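Asker: Give me coordinates for this.
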Amino acid sequence: MARDVSDSTPIASKAELIGWIAEGEKPRSAFRLGTEHEKFPFYLSDRAPVPYEGRAGAGGIRHILEGMQARLGWEPIMDDGHIIGLGGPDGGGAISLEPGGQFELSGAPVENLHETAAELGQHLADVNAIAGQHGIGFVSLGHSPLWTRAQTPVMPKGRYKIMANYMPKVGTRGLDMMFRTCTVQVNLDFGSEADMVRKLRVSLALQPVATALFAASPFTEGQLNGFQSMRSEIWRDTDKARSGMLAFAFDEGMSYEAYADWALDVPMYFVKRGPIYHDVAGASFRDLLAGKLKQLPGEEATMSDWANHLSTMFPEVRLKRFLEMRGADAGPEGMLNALPAFWVGLLYDQTALDAAWDLVKGWNASERQGLRDCVPKLGLQASIAGRPLAEVAREVLALSRAGLARRTRRDAAGRDETLYLDPVMEIAERGQPLALDLADRFRTNWNGRIEPVFTEFAV
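Answerer: The predicted model follows:
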């Protein structure tokens, strides 16, 4: 999660909330992609988690951020006197912290996958150069492989304190989500309300396919946990009011307004005024809109309140002024590039998008939810509408690959964007995601020891 929005424009009506989302519409020529990924920092000497201020004789998260600030020249993002992120020039990307110290790159909006791959490669080189000075490395998986929640550090960020207090009231796994998971996602544009609806429906229906293909979280506290994507399983009982498959998105008349109505009914976490996060957890945005929020009497809603509230929605696909694909575990560098490739090929080529819709439009809400519920454990061994998911995944990947080929975006060596799908194409052909490979290694080569994951899957 990058920077909270600052826009003090007062909101006078629900129509303005809807209009804020609609302002994301862009002509196809202006479509961009922005890739975000998270990773777990750890001390190279003993694989311990990294606190904000570090430990005796070793630097911490703060030192990495300060080193990155000096290296990149980016603007610091502060919270109550603590540096908690960096903002790139001209709004071009950001570095931020998740609650347990997960280090996140929110990539700049770019035109093609070659640019996002170059951005990722440069970021990893930069952050490892700085972190290495403090004896710190990074591992990229969907779930923390070793540490208990009690061992996991807490970052000094105001909104996270509010969320951590609220999460246990609405689910059993919210704190695990906050402190012990990592994802990779891509943010994509839409051209109109109808285009948004088509892309939202296709990506919601196919999000469990991405979860299965990118599953990489079979470990909890040094042992196999019985799941291929523990991260995805955790989301099933985090906060049902603000997460899930958005069944209403498939209703006739789906629109910006329908999403806004859903978001208005999701309880708030906070209202930010200046640098202060006011805890209003459980309160209604409708009350804020009416100037009747009991925690802040007379306070009026602003556009930044709405933008920040939308950032606290956690469905499988999130709508803001773009669409965020949220179903995949983090993984090695090749998989971090494969995730945006998967969705760009499907959603940014009209032929692929229409074919994907033809594939999923017959699935009903019960089938979509059933797939979502069983994929964390079964992965590609799940089924949907009588078809093996592995078969569906291969069909979807073929659509994506064809869509990327038709984009004809080439790098300096003349290669098109299909090259970034290679790692996930191999997974689909074998029917075995990284999670199962990791489990096999744990049982055999690693002799039941988790420590090798920190070297073999460092990024």
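Asker: contacts and neighbour counts: CA atoms only from here.
Answerer: Noted.
Asker: so residue 210, which of the three states?
Answerer: helix (DSSP: H, G, I helix; E, B strand; the rest coil).
Asker: my guess is it contacts residue 325, does it?
Answerer: No: contact criterion Cα atoms under 8 Å: residue 210 and residue 325 do not qualify, at 9.3 Å.
Asker: Here is the second sequence; please produce its structure so I can put it next to the first one:
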Amino acid sequence: MTTRTDTSASPEIEGRADLISVFSKGEKPKDRWRIGTEHEKFVYRKEDHRAPSYDEPGGIRDLLAGLTEYGWTPVEEGGHVIALAGKDGTVSLEPAGQLELSGAPLENLHETCAETGRHLEQVKAVGDRLGLGYLGVGLWPDKTRDELPIMPKGRYAIMLRHMPRVGTMGLDMMLRTCTIQVNLDYASEADMVKKFRVGLALQPFATALFAASPFLEGKPNGFLSYRSHIWTDTDPGRTGMLPFVFEGGFGYERYADYALDVPMYFVFRDGKYIDAAGLSFRDFLDGKLSVLPGERPTIADWTDHLSTAFPEVRLKSFLEMRGADGGPWNRICALPAIWVGLLYDQGALDAAWDLVKHWTIEDHRRIRAEVPKLGLAATGPRGRDFRTLGGLVLDIAEGGLKARARFNGAGDDESGFLQPLRDIIARGKTPAEVLLDRYHGEWGGDLSKIYEAKSF
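Answerer: Here you go, the predicted model:
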């Protein structure tokens, strides 16, 4: 989740145009489009697979302190270091201590994968000293909620109180999941709309390819991406497939209206988070927010609020693709590869839109509902399963990456980063199904084997 690192003064919102400006100011010419990749992993103690707390010796605080040896600058909240800032982006904490790298905006996938590699080398070096390991899957496979620590971040305390009021699995989302996502740019409102629609339509395909959360509390849970299933009952006011995105007239204003209708979580003032859970940002605009009577929001408040909506694709001053489970290094590199291939070349974007433009709202809803359980066996319109559809999508993405012609020092373009996904399609099994095969086979039902098999 977003970590605030800028606490400078922000202008007050004077009207609707200021709300829209956050989106329109994100427009960039194609030569300035960048790739921002985020990934989370579970931190555990190697000796007993326990999730370490923040304060304990060799715990999360000491892990962050160790990373400062690599030039990272601490970011504090309430006297606690809760993030690190550096040239490779931001290292931050999810609610139960999941460690996230929110990477810097980079020009190509070669740089993205190198950035991920640097980060993993650093955390492993510090982890070796502290006796910590890192697990790359989408869901804690063997931990109950009660076994997990809580990190000292103000917004998390507010969310943890509010989540049980609006859904049954919000606490699971916060405490027990890990994801990979990619943040991408757009040139104009029309470009944003097309990318949003393609990204939203094909987000379940990414969920299927990256499905890696088939275990809960030590046994199979009946899903391939339980992480994705969790989002179906986290908070209906801020999640989902957003059918209005596919309707005529969709653009910045329509998304702003959606975001205004998303209930608030908090307001950040004087270094602290004020609980505004369930209140209305529209009231805030009118100076009628009960926790800050007479005060009107700033642009920073609006930006914070936009980060509390959790649809499958999210708009800020860029687009976030949010459908994938956490996974190993090669899939961290593969997730941006598929979306950059589909969305950053006009021919590929047009071809991807031609593939999905006839899908109905009911098609989108059905596919989204099927994928967490069925993975690649889910079916698109006309009965094509996702394995068949996936081959078409990856072909389009590969063409887009080749057309970008971004080469590394060895002369390789970016299309090679798609190979792990090609392998999944060829095998016809999601990563989750491979894990289940090993659990029922060579592991003999001993889920502790996952730590050796799926750690970075």
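Asker: the strands in the stretch 101-250 of structure 1, which residues?
Answerer: Assigned by DSSP state E, counting those that start in this stretch, the stretch 101-250 of structure 1 shows strands spanning 103-106, 136-139, 183-188, 219-220, 223-224, 243-244.
Asker: Kindly reformat those as a markdown table containing mean neighbour count and distance to residue 1 of structure 1.
Answerer: Formatted as a markdown table, the strands of the stretch 101-250 of structure 1 follow (neighbours: other Cα atoms under 10 Å; distance: least, Cα to Cα, whole Å):
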| stretch | mean neighbour count | distance to residue 1 of structure 1 |
| --- | --- | --- |
| strand 103-106 | 24 | 7 |
| strand 136-139 | 25 | 18 |
| strand 183-188 | 25 | 11 |
| strand 219-220 | 22 | 24 |
| strand 223-224 | 17 | 28 |
| strand 243-244 | 20 | 16 |
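Asker: closest to residue 231 of structure 1 out of those strands?
Answerer: strand 183-188 (8.2 Å; Cα to Cα).
Asker: now that closest one: which residue numbers in structure 2?
Answerer: Using TM-score structural alignment, strand 183-188 of structure 1 lines up with residues 179-184 of structure 2.
Asker: List the superposition-based mean deviation of whichever strand in structure 1 runs longest with respect to structure 2.
Answerer: Ranked by residue count, the top strand of structure 1 under DSSP state E comes out as strand 33-43. Compared with structure 2 after fitting, strand 33-43 of structure 1 has a mean deviation of 0.3 Å; criterion: mean Cα distance after the TM-score superposition for structure 1.
Asker: Now do that strand: everything it contacts.
Answerer: Strand 33-43 of structure 1 is contacted from outside by 48-50, 101-112, 116, 135-141, 144, 182-189, 330, 336, 340, 344, using Cα atoms under 8 Å, 6 or more residues apart in numbering.
Asker: How about the residue of structure 1 most remote from its centre, nearest residue that isn't a chain neighbour?
Answerer: Most distant from the centre of structure 1: residue 298, at 34.8 Å, with distances by Cα atoms, centre = their mean. Leaving aside its sequence neighbours, residue 298 of structure 1 sits nearest to residue 291 (Cα to Cα, 6 or more residues apart in numbering; 5.1 Å).
Asker: counterpart of the one you found in structure 2?
Answerer: Using TM-score structural alignment, residue 291 of structure 1 sits opposite residue 287 in structure 2.
Asker: and what of residue 428 of structure 1?
Answerer: Counting by TM-score structural alignment, residue 428 of structure 1 lines up with residue 425 in structure 2.
Asker: Now do the contacts for its match.
Answerer: Neighbour list for residue 425 of structure 2: 209, 387, 390, 391 [criterion: Cα under 8 Å, 6+ apart].
Asker: again with residue 82 of structure 2
Answerer: Residue 82 of structure 2 makes contacts with 74, 75, 76, 92, 93, 152, 153, as judged by Cα under 8 Å, 6+ apart.
Asker: ok, so of those, who is nearest residue 404 of structure 2?
Answerer: Using Cα to Cα, residue 92 comes nearest to residue 404 of structure 2 of those, at 31.4 Å.
Asker: Next, count neighbours for that closest one.
Answerer: 24 (other Cα atoms under 10 Å).
Asker: before we move on, what about the one 4 residues further on?
Answerer: Using other Cα under 10 Å, residue 96 of structure 2 has 25 other residues around it.
Asker: I figured it hits residue 151, correct?
Answerer: Yes: Residue 96 of structure 2 is in contact with residue 151 according to Cα under 8 Å; the separation is 5.8 Å.
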